[in-house]
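*Asks:* sequence plus the predicted model coming up.
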Amino acid sequence: MAANKLINFRCPDDLLNAIETYGREKYPAVPNKRGSIEYDQSKAIRDILISGLEALTNGEVKIEKQIYPAPDNKSDAIAAQIIAQFEERFQKIENALFGE
């Protein structure tokens, strides 16, 4: 089993642009064979995630827990389940990183 896991998520364009800008500044790289990636994505995203988790953990940033309404249909129920699973996994990551 690999030590690192792959995550995949959708990201709005403005957030993706901010990640790319950070990555190009901190982890520049030679463009890949397709010429599209000019920075080390893994290192950039890892920095951002770790910094965000540290800010949340030490209280610099607070995220209000969202209350989700009862789902109206099957797709809403699936979305609510995915969100709940994400929140649970995020908590596990935070606990693993910071030992809480």
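*Replies:* Nice, thanks for sending it over. Residues are numbered from 1 along each chain as shown.
*Asks:* hey, let's count contacts and neighbours off CA atoms from now on
*Replies:* Will do.
*Asks:* which helix in this structure has the most residues?
*Replies:* Among all segments of the chain classified by DSSP state H, the helix with the greatest residue count is helix 74-98.
*Asks:* which strands and helices sit next to it?
*Replies:* Using 3 or more C-alpha pairs under 8 Å, 6 or more residues apart in numbering; DSSP states H and E as the contact criterion, helix 74-98 has no neighbours among helices and strands.
*Asks:* list the buried residues of it.
*Replies:* Within helix 74-98, the residues that qualify as buried by neighbour count (16 or more other C-alpha atoms under 10 Å) are 80, 94.
*Asks:* and here is the other one:
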Amino acid sequence: MSRNRSLEEIQKDIKTLTRVPSEFIHAKLDELAEEVGELAKPNWIPCSERLAEDAVICYSKEGDMLIGFLEKSETGYIACDDDGTTLHNCVAWTPLPEPYKGE
């Protein structure tokens, strides 16, 4: 499933379903549900592929996570946060979500 479509584009597709035959609606709803599910999944990027320039969520091969900055070391990839906590053996990272804006 491609993650190239925005949530707004998917919502537009849902609105158009009110004007089509019902057999098409069921097939399209299944497709849209899968697409929305894909959007909700974090997009993990291997450290070996590229490093982030900003703070990110880092994931280690032991299954631990830390919000911090990634760097390459002699032994692999390490993440460090503002308090000096480090996470060794990082294998992947994902961008931080958008900040909460309130209601």
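*Replies:* Happy to help now that I have it. Note that the structure is a prediction, hence the values are computed from the model and not measured.
*Asks:* just give the TM-score of the two.
*Replies:* Scored against TM-score structural alignment, normalised by the length of the first structure, the superposed chains reach a TM-score of 0.22; 47 aligned residues with a C-alpha RMSD of 5.1 Å.
*Asks:* pull out the buried positions in stretch 8-28 of the second structure.
*Replies:* Along stretch 8-28 of the second structure, these residues count as buried under the neighbour rule (16+ other C-alpha under 10 Å): residue 25.
*Asks:* got a list of contacts for that stretch?
*Replies:* Residues from elsewhere that reach stretch 8-28 of the second structure (C-alpha atoms under 8 Å, 6 or more residues apart in numbering): 29, 32, 36.
*Asks:* just the buried ones from the residues you listed, in ChimeraX syntax?
*Replies:* Typed into ChimeraX, the line below selects the buried ones among these, using 16+ other C-alpha under 10 Å:
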select :32,36
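*Asks:* nearest to residue 78 of the second structure, of the contacts of stretch 8-28 of the second structure?
*Replies:* Nearest to residue 78 of the second structure, judged by C-alpha to C-alpha, of the contacts of stretch 8-28 of the second structure is residue 36 at 32.3 Å.
*Asks:* identify, by residue count, the longest helix of the second structure.
*Replies:* As far as residue count goes, and with DSSP H defining each element, the longest helix of the second structure is helix 22-40.
*Asks:* helices and strands around the helix or strand hosting residue 43 of the first structure, which ones?
*Replies:* For residue 43 of the first structure, the host element (DSSP states H and E) is helix 41-57. In this structure, helix 41-57 of the first structure packs against helix 13-26, with contacts taken as 3+ C-alpha pairs under 8 Å, 6+ apart.
*Asks:* got the buried residues for the helix it packs on?
*Replies:* Across helix 13-26 of the first structure, burial judged by 16+ other C-alpha under 10 Å covers 19-24.
*Asks:* show me what that helix is packed up against.
*Replies:* Contacts defined by 3+ C-alpha pairs under 8 Å, 6+ apart place helix 13-26 of the first structure against helix 41-57.
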